[in-house]
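Student: Compute the structure for the input listed below.
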Amino acid sequence: METGVQQAQISENKFQEEQFLIGEAHDGWRLDMCVAALVPSISRSTAQKLIEADRVLVDGRKRARGYRVAAGMTVRVSIPEAPAKRELTPSAGELNIIYEDDDILALNKRPGLVVHPGAGNQSGTLVNQLIASGRTFSTLGGPDRPGLVHRLDKETSGVILIAKSNAVHEGLARQFKDRQVDKKYLAVVLGPSIADHGEIVSDFGRRPGDRRQFTGKVSSNRKAITRYETLARTSLVALVVAQPLTGRTHQIRVHLSELGHPIIGDRVYGRAYPRPGSRPESEAASLRQMTRHALHAWSVAFTHPITGQRLEITAPLPRDFKHLITTVFPGMLHLCS
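Tutor: Got it, this is the predicted structure:
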């Protein structure tokens, strides 16, 4: 009886229809959890009611609440009594543009900058700065994520792509899904014993007991693949290039940590710095000056959805990462140019 009442209440509401393109960030999610994440104004229980009332379609078809969505799918949601959309507050800030044309904006995100509004961060994010720029962006990511095709963690610096239209967004999202986007990250990791190169393949999901963290040591239908190559070593650390073939949240940080080589400065997924008393002390001191995780989205290569041209966009290293290279890996100074 209760379900019938809930559906009756939903059927009496006015609806506003919104359509979302599933990106890699939500690949493999349950449909009810995905809808709740895409539409901040509704809870998971409301999402379940909408699914039961046939107000949610996946690629035009009705699906159960536990159905697993995949990147590239389209989810259409009829949102009940949609309130007036919250206006995103423009925030002043340098966008640090490294590439722009009529269709795409590529930025070098500074470390410490949150990408989009969320709990505790309603202003001062990269999205707020995009709004302040006066440009037009795609809407497929939802009202709080204009133009965002992918994202970077708060502490991660480097290349992030912004789509100026829905057609471009769809084209880029398809390439991410089909693994046609080549991404390279620079990372400084603890332990010089890391192999010259390798590939890490694992299931991937939230860590049992702490859903804020992720792990590759769970049974899941979500796979994660990271390739890496070691560029240089010292007695304490190594400089590696990591290439994620999938786009799971915290993927590189998790994979390198669970390999036994956590990223310097990462307080979530491992010991952040060499142990006290590590030598040489001058090197250990330089490493401790890195106050965030030493991960930089170095380059992204993709095919332009409109022109068909293959582009590779490289983000110069930020000041803190340059200092780390200069003091710890002087033989790799060419990376700083």
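Student: rest of the way, CA atoms for contacts and neighbours
Tutor: Fine.
Student: Show me what the longest strand along the chain is packed against.
Tutor: Assignment by DSSP state E gives strand 223-233 as the longest strand of the chain. In terms of contacts (3 or more CA pairs under 8 Å, 6 or more residues apart in numbering; DSSP states H and E), strand 223-233 is packed against strand 197-203, strand 237-244, helix 251-258.
Student: Quick one, which of these gets closest to residue 104.
Tutor: strand 237-244 (22.0 Å; CA to CA).
Student: For that closest one, enumerate the helices and strands it packs against.
Tutor: Under the contact rule (3+ CA pairs under 8 Å, 6+ apart), strand 237-244 is packed against strand 182-190, strand 223-233, helix 251-258.
Student: Show me which residues of the longest strand of the chain are buried.
Tutor: Going by neighbour count (16 or more other CA atoms under 10 Å), the buried part of strand 223-233 is 223, 224, 225, 226, 227, 228, 229, 230, 232, 233.
Student: Correct me if wrong: the fourth one contacts residue 259.
Tutor: No: the criterion here is CA atoms under 8 Å, and residue 226 misses it with residue 259 at 11.1 Å.
Student: So which residues of the stretch 51-200 of the chain form helices?
Tutor: Ranges of helices in the stretch 51-200 of the chain, per DSSP state H, counting those that start in this stretch, are 126-132, 166-177.
Student: And this one, please, so the two structures can be compared:
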Amino acid sequence: MSGAVATRWQRPPDWSRVGVPAAAHGTALDFLAARFAHIARTDWQERIARRQVRGPDGEPLAAGAPVAGLGHLYYQRWLSDETPIPFEARVLHRDEHIVVADKPHFLPVAPAGLYLEQTLLRRLQHALGLPQLAPLHRLDKDTAGLVLLSANPATSNAYHRLFREQQVHKEYEAVAAHDARFEQPYWHRSRMEEGGPRFFTMCEVPGEPNSATLLQIAERAGPWARYRLQPVSGKKHQLRLHMAALGVPIRHDPFYPEINDPPSGDYSRPLQLLARRLRFRDPVSGAERVFESTRALQWPVDPADRFE
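Tutor: Just a heads-up that it's a prediction; the model follows:
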């Protein structure tokens, strides 16, 4: 299967992609059942029968198709029993080309893992009548704040280019322990790669930096501080990993520096990270765009609330 063929298949928003390690062997059904152990093997058999699992060229795969050398698979999101998430997003802006949403904590942006309909994308597609809606960048489900989505496939690449060329100024807020080192602006640069205790976590490794974050304390309340964070690059979990690596992990972070997952349905400890502001020059209209979240972190923190 050539790369040229694979790039011609336009993956719909409700399809996900999963990487196939170079050492993988066996069948498509065996690989998916092992990779997603929380999904029953019979569910994967049903999806494959419905042509909802495809190879890198977009062609449906049979259950017995070998996965060696494929590189990745596509699969259509489908869940038989999905737990509702009791928080709603707010639409701050909508025009012919983009939608700006203000996402709550705990709501995933796009279908993944145990989430399909309980995602920002699917909710907005239904509510706005925009099946072509697609997110233009990532935001963790644990993080609240601004998400920019494309509403027009004809102009989506122009907005994607802004992120690829780092022309979108992003500003976040976070609550973490006070550290006098960060009273003044501080740059943290590191090389980030996939790794860590779980498949979805990141880690810092030796080598040429591929991520950079400017941070500074904006306000202090006893042992706690509210930080202003400005990522230059857009690596997965960048702010969470950088803060933990500096010794000031973000309050209520369930992954960094240690895995500490809350029980399912426990919404009492939202990650204290907020995508506060987005600023860019609109590639279609040429106008300067500035959007700001209406949400707030748990601030100030009760001084008696010590570090978890």
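Student: Could you tell me the TM-score of the two chains?
Tutor: Comparison of the two superposed chains (TM-score structural alignment, normalised by the length of the second structure) gives a TM-score of 0.68, and 246 aligned residues with a CA RMSD of 3.7 Å.
Student: returning to that earlier point: residues in contact with the longest strand of the first structure?
Tutor: By CA atoms under 8 Å, 6 or more residues apart in numbering, the surrounding residues in contact with strand 223-233 of the first structure are 192, 194-204, 216, 238-248, 251-252, 255, 329, 332.
Student: Report the buried members of those residues.
Tutor: Among the contacts of strand 223-233 of the first structure, those buried by neighbour count (16+ other CA under 10 Å) are 192, 194, 200, 202, 204, 216, 238-248, 251-252, 255, 329.
Student: which position in the first structure aligns with residue 247 of the second structure?
Tutor: Applying TM-score structural alignment, one finds that residue 247 of the second structure aligns to residue 260 in the first structure.
Student: could you list every residue that touches its match?
Tutor: Contact analysis of residue 260 of the first structure by CA under 8 Å, 6+ apart lists residue 191.
Student: What separation do you get for it and residue 254 of the first structure?
Tutor: Shown here: residue 260 of the first structure relative to residue 254 of the first structure, a distance of 10 Å by CA to CA, to the nearest Å.
Student: Now do the shared contacts for those two.
Tutor: Shared contacts of residue 260 of the first structure and residue 254 (CA under 8 Å, 6+ apart): none.
Student: and residue 114 of the first structure, which of the helices of the stretch 51-200 of the first structure is closest to it?
Tutor: Residue 114 of the first structure lies closest to helix 126-132 among the helices of the stretch 51-200 of the first structure, at 6.3 Å (CA to CA).
Student: Quick one: map residue 170 of the first structure onto the second structure.
Tutor: Match for residue 170 of the first structure (TM-score structural alignment): residue 157.
Student: Could you verify that residue 312 of the first structure is part of a helix?
Tutor: No: per DSSP: H, G, I helix; E, B strand; the rest coil, residue 312 of the first structure lies outside any helix segment and is strand.
Student: Quick one: residues contacting the equivalent of it over in the second structure.
Tutor: In the second structure, the residue paired with residue 312 of the first structure is residue 290, using TM-score structural alignment. Neighbour list for residue 290 of the second structure: 277, 278, 279, 280 [criterion: CA under 8 Å, 6+ apart].
Student: re earlier: Serialize the helices and strands packed on strand 223-233 of the first structure to CSV and add fields for distance to residue 107 of the first structure.
Tutor: Below are those laid out as CSV (distance: least, CA to CA, whole Å):
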stretch, distance to residue 107 of the first structure
strand 197-203, 28
strand 237-244, 19
helix 251-258, 21
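Student: Could you point out which of the ones you listed sits nearest residue 318 of the first structure?
Tutor: Of these, the one closest to residue 318 of the first structure (CA to CA) turns out to be strand 237-244, at 15.8 Å.
Student: And the closest one, how far out from the chain middle?
Tutor: On the basis of CA atoms, centre = their mean, to the nearest Å, strand 237-244 of the first structure sits 18 Å off its chain's mean C-alpha point.
Student: now residue 205 of the first structure: how far from residue 32 of the first structure?
Tutor: Residue 205 of the first structure sits 17 Å away from residue 32 of the first structure, going by CA to CA.
Student: make that residue 6 of the first structure, sorry
Tutor: 16 Å.
Student: For these two, indicate the residue with more neighbours.
Tutor: In terms of neighbours (other CA atoms under 10 Å), residue 32 is the more surrounded of residue 6 of the first structure and residue 32; the figures are 24 against 15.
Student: host element of the more buried one?
Tutor: According to DSSP states H and E, residue 32 of the first structure maps onto helix 31-38.
Student: For that helix, which helices and strands make contact with it?
Tutor: So helix 31-38 of the first structure, by 3+ CA pairs under 8 Å, 6+ apart, packs with helix 44-52.
Student: and the angle from the helix it packs on to helix 31-38?
Tutor: Angle of helix 44-52 of the first structure versus helix 31-38, following axes from the mean of the first three to the mean of the last three CA atoms, to 10 degrees, is 120 degrees.
Student: Just checking the distance from helix 44-52 of the first structure to the centre of its chain.
Tutor: With CA atoms, centre = their mean, you get 26 Å for helix 44-52 of the first structure.
Student: do the same with stretch 112-126 of the second structure
Tutor: Centroid separation for stretch 112-126 of the second structure versus its chain: 13 Å, with CA atoms, centre = their mean.
Student: Could you tell me where that stretch falls in the first structure?
Tutor: Under TM-score structural alignment, the match for stretch 112-126 of the second structure in the first structure covers residues 118-132.
Student: Residue 14 of the first structure contacts residue 83, doesn't it?
Tutor: No: applying CA under 8 Å, one finds residue 14 of the first structure not in contact with residue 83, separated by 10.6 Å.
Student: mind listing what residue 225 of the second structure touches?
Tutor: Going by CA under 8 Å, 6+ apart, the list of residues near residue 225 of the second structure reads 175, 176, 177, 178, 217, 218, 219.
Student: Now tabulate the residues you listed in TSV and tack on distance to residue 97 of the second structure.
Tutor: As requested, those are exported to TSV (distance: CA to CA, whole Å):
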residue	distance to residue 97 of the second structure
175	34
176	36
177	40
178	41
217	36
218	34
219	37
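Student: which of those residues sit farthest apart?
Tutor: 177 and 218 (12.5 Å).
Student: ok, the residue lying closest to residue 130 of the second structure once chain neighbours are set aside - how many residues close by?
Tutor: Distances taken as CA to CA, 6 or more residues apart in numbering put residue 151 closest to residue 130 of the second structure, at 7.0 Å, once the chain neighbours are dropped. Using other CA under 10 Å, the number of residues around residue 151 of the second structure comes to 22.
Student: check contacts around residue 151 of the second structure.
Tutor: Counted by CA under 8 Å, 6+ apart, residue 151 of the second structure has contacts 95, 96, 97, 98, 99, 130, 132, 133, 134.
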